[in-house]
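Visitor: turn this into a structure:
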Amino acid sequence: MASPAVEIEVDNRVVRVSNPDRVYFPEIGLTKLDLVEYYLAVGPGIVNALWERPCMLHRFPKGLAGPKVHQKRLPAGAPPWVETVQLHFPRWNRTADELCVTELGAVIWAVQMSTVEFHPWNSRRGAVEEPDEWRIDLDPGPDCDRRTVREVAAATRGVLDELGAVGYPKTSGGSGLHIYVRIAPDHGHAEVRRAALAFAREVERRVPHLVTTQWWRKDRDPAHLFIDYNQNARDHTIAAAYSVRGVPDATVSAPLHWHEIADAEPRDFTIRTMPARFAEIGDLHHDIDDHVFDLAPLLGWADRDEGNGAETPPEQKQPSD
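Guide: So this is what the prediction gives:
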């Protein structure tokens, strides 16, 4: 028999959560209500990460034991106060009204609709085609160890410091690391991606024994780390800061201090551990909007690289090898 619904008060909203005892993470016994309580505990952080961004939802209607649904359109039945933004997807010549978070209640409602992961765009609804977030995705190859990730993170920070850019790191929730840099919404997705590629190539020059920017997986050394500049392409998303990941141990994409990268392990940050961490140190990305970087130097690097014969790969998702 299904467990009774519970009503969750979120600021001035009330969200009805059905089947609160449904087990979402069977290996560790965490329930839908545990997921709700986690997002309540890190509320200011997840709202800051999603604020006014189109957001794709990764839903697990039966928990991790069932299928995963990648949902662009807002699920049916949303209360009128849940906000959206309409997007156009040229690949299919279709539009979709995606969730656009402006309050914690919308996050909790999405969890009620079986959302585990939140994947926002790197632009906001007021300027969907002009990103305000440059995302550096340090994606380790299959034979790449944690030491390599840490050394590349240090090299990445060194280049950012030389540029005068302030980077905000976080775990991916897996084996990688993400670093966000706030930028002015002055360029389209293609130009931001082009700048991200120029930056990745510069890091590769500094640590060529550790980093690759090879586009095709078959051409990469599996012990190298790929700096995935393509995460800045239009309609590409990655898990938000504080988003839970749909993996058996319920790891979380956790913001870090730079000095923590040397010792941090992805499995240190889970639904169970993050609420206490958040209560102690708050949102490490809270002031990201105060540090806006001008992409001009990176676009100059892109001009230089292209003048020397470097090519920019097409904006597309890679086929699996």
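
Visitor: C-alpha from now on. contacts and neighbour counts both.
Guide: OK.

Visitor: distance of residue 141 relative to residue 62?
Guide: Taking Cα to Cα, to the nearest Å as the measure, residue 141 falls 31 Å from residue 62.

Visitor: who has more neighbours, those two?
Guide: Neighbour tally, residue 141 and residue 62, criterion other Cα atoms under 10 Å: the higher count belongs to residue 141, 20 against 15.

Visitor: my guess is that one contacts residue 227. True?
Guide: No: between residue 141 and residue 227 there is no contact under Cα atoms under 8 Å: 10.2 Å.

Visitor: in the stretch 201-321 of the chain, which spans are strands?
Guide: In the stretch 201-321 of the chain, the strands defined using DSSP state E, counting those that start in this stretch lie at 211-212, 225-227, 292-293.

Visitor: let's compare: structure for the following, please.
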Amino acid sequence: MGGTKAAVTEVEVAGHSVRLSSPDRVIFPQRGFTKADVFHYYLAVGDGIMRALRDRPTTLQRFPEGIEGEAFFQKRVPTRGVPPWVTTAQITFPSGRSAAELCPVDLAHVAWAAQMGTIVFHPWPVRAADTDSPDELRIDLDPQPGTDFADAARAAGEVRAVLDELGATGWPKTSGGRGVHVYLRIQPRWTFTEVRRATIALAREVERRQPDLITTAWWKEERGSRVFVDYNQMARDRTIACAYSLRATARATVSTPVTWDELPDVDPDDFDLRSVPARLAERGDPHAEIDDSPYDITPLLEWAERDAAAGQGDLPYPPDHPKMPGEPKRVQPSRAKRSPEDDA
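Guide: From the prediction side, this is the model:
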């Protein structure tokens, strides 16, 4: 009968019973992937996604009616209707307000979020034990108009060269779109402000080495056809889709860990809901050892001091962020060049 509700099933995950309702609801219309497909995808990549999410406060990007329907970011776990085993972590926004975010401690938390229509997982770069001290430095290489994934991969290669000189290990992954992310595990000893400064210092170094390919310019009018290192992804409350997260794309692409050797030759569209579980099962996780050698960012902070002494201080924060000490004006250069006196 047309009005019959789809059966609700209970799935055992990590010792918990997780509901799966409306399993046949189409989430990715172009590929025909359903809610059940999404749910079971996350179970299939469990080891990989838990390496990315475990004990991290996580913002959920939810699409309850599918990727062509309304979407929203959920930063607070509801106070009602939530299984008693769901774990949260308290995080503080730049405004000073706080929230209890989902904090996955096992795969059941990921499955529960998928049941709630979550497609994309956006973890903070911190662990629940200390939500003010990042343990992950994230380098987001964002191709600008006129550039593509191949350019982002070349830029990532320059990042790798600099990290090698520093004795640091970077872990690359596709963004699920045209970009590349490089993650660096760090000792959780520094503030968000300090880790962002270290990221800017690293970004400026790669920009100096490849100025025709890489830019740190915050204002789009100054970027040109280059790959932008989005250093503001290390500002508090800015997050990136994690390793093994689906993306809300027509192809159901996945932000996928790759090896440095693979990176120049992969096509990010090849990594999707269907292909990634088989890849993970056959090859294992390229990020399997990401937690083994946290890096001391002191050399990067020394670079930041050197740059500041040479006149290269802080860069603008995101527009929704409170004004920070030492931050330059948040004014487009083309507008800043004109002053009231110019029109007098």
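
Visitor: circling back: can you put the strands of the stretch 201-321 of the first structure in JSON lines and add mean neighbour count and distance to residue 260 of the first structure?
Guide: Below are those laid out as JSON lines (neighbours: other Cα atoms under 10 Å; distance: least, Cα to Cα, whole Å):
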{"stretch": "strand 211-212", "mean neighbour count": "27", "distance to residue 260 of the first structure": "21"}
{"stretch": "strand 225-227", "mean neighbour count": "27", "distance to residue 260 of the first structure": "20"}
{"stretch": "strand 292-293", "mean neighbour count": "18", "distance to residue 260 of the first structure": "23"}
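
Visitor: of all those strands, which lies closest to residue 78 of the first structure?
Guide: strand 292-293 (34.3 Å; Cα to Cα).

Visitor: matching residues in the second structure for that closest one?
Guide: Alignment of strand 292-293 of the first structure against the second structure: residues 294-295, by TM-score structural alignment.

Visitor: average gap between the longest strand along the second structure and the first structure?
Guide: Ranked by residue count, the top strand of the second structure under DSSP state E comes out as strand 136-143. Following superposition, strand 136-143 of the second structure is found to deviate from the first structure by 0.6 Å on average (mean Cα distance after the TM-score superposition for the first structure).

Visitor: matching residues in the first structure for that strand?
Guide: On the basis of TM-score structural alignment, strand 136-143 of the second structure is assigned to residues 133-140 in the first structure.

Visitor: go on, stretch 186-198 of the second structure?
Guide: Aligned by TM-score structural alignment, stretch 186-198 of the second structure falls on residues 183-195 of the first structure.

Visitor: quick one, helices of the second structure?
Guide: 35-44, 46-53, 107-115, 149-166, 192-209, 275-283, 298-309, 333-336 (DSSP state H).

Visitor: contacting residues around the fifth one?
Guide: In this case it means helix 192-209 of the second structure. 132-134, 137-139, 158-159, 162, 213-216, 229, 231-232, 234-236, 297, 300-301, 303-304, 307, 314 (Cα atoms under 8 Å, 6 or more residues apart in numbering).

Visitor: which positions in it come out as buried?
Guide: Buried residues in helix 192-209 of the second structure, defined by neighbour count with 16 or more other Cα atoms under 10 Å: 192, 194-207.

Visitor: likewise stretch 272-279 of the first structure?
Guide: 272, 274, 275, 278.

Visitor: same deal with stretch 113-124 of the second structure?
Guide: Buried-residue list, stretch 113-124 of the second structure, by 16+ other Cα under 10 Å: 113, 114, 115, 116, 117, 118, 119, 120, 121, 122, 123, 124.

Visitor: redo these as CSV? Include distance to residue 173 of the second structure.
Guide: Converted to CSV, these look like this (distance: Cα to Cα, whole Å):
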residue, distance to residue 173 of the second structure
113, 23
114, 22
115, 26
116, 26
117, 24
118, 21
119, 18
120, 15
121, 15
122, 15
123, 15
124, 17
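
Visitor: and stretch 24-43 of the first structure, which stretch of the second structure?
Guide: Under TM-score structural alignment, stretch 24-43 of the first structure corresponds to residues 27-46 of the second structure.

Visitor: return the distance of the matching stretch from the chain's centre.
Guide: 20 Å (Cα atoms, centre = their mean, to the nearest Å).

Visitor: so what secondary structure elements neighbour the longest strand of the second structure?
Guide: helix 149-166, strand 180-185, helix 192-209, strand 227-229 (3 or more Cα pairs under 8 Å, 6 or more residues apart in numbering; DSSP states H and E).

Visitor: quick one: map residue 271 of the second structure onto the first structure.
Guide: Match for residue 271 of the second structure (TM-score structural alignment): residue 269.

Visitor: over to residue 126 of the second structure?
Guide: Using TM-score structural alignment, residue 126 of the second structure pairs with residue 123 in the first structure.

Visitor: next, count neighbours for its match.
Guide: With other Cα under 10 Å as criterion, residue 123 of the first structure counts 23.

Visitor: who's in contact with the closest residue to it other than its chain neighbours?
Guide: Among residues not flanking residue 123 of the first structure along the chain, residue 131 sits closest, at 4.0 Å (Cα to Cα, 6 or more residues apart in numbering). Residue 131 of the first structure sits next to 122, 123, 124, 183, 184, 185, 186, 187, 188, 189, 192 when contact means Cα under 8 Å, 6+ apart.
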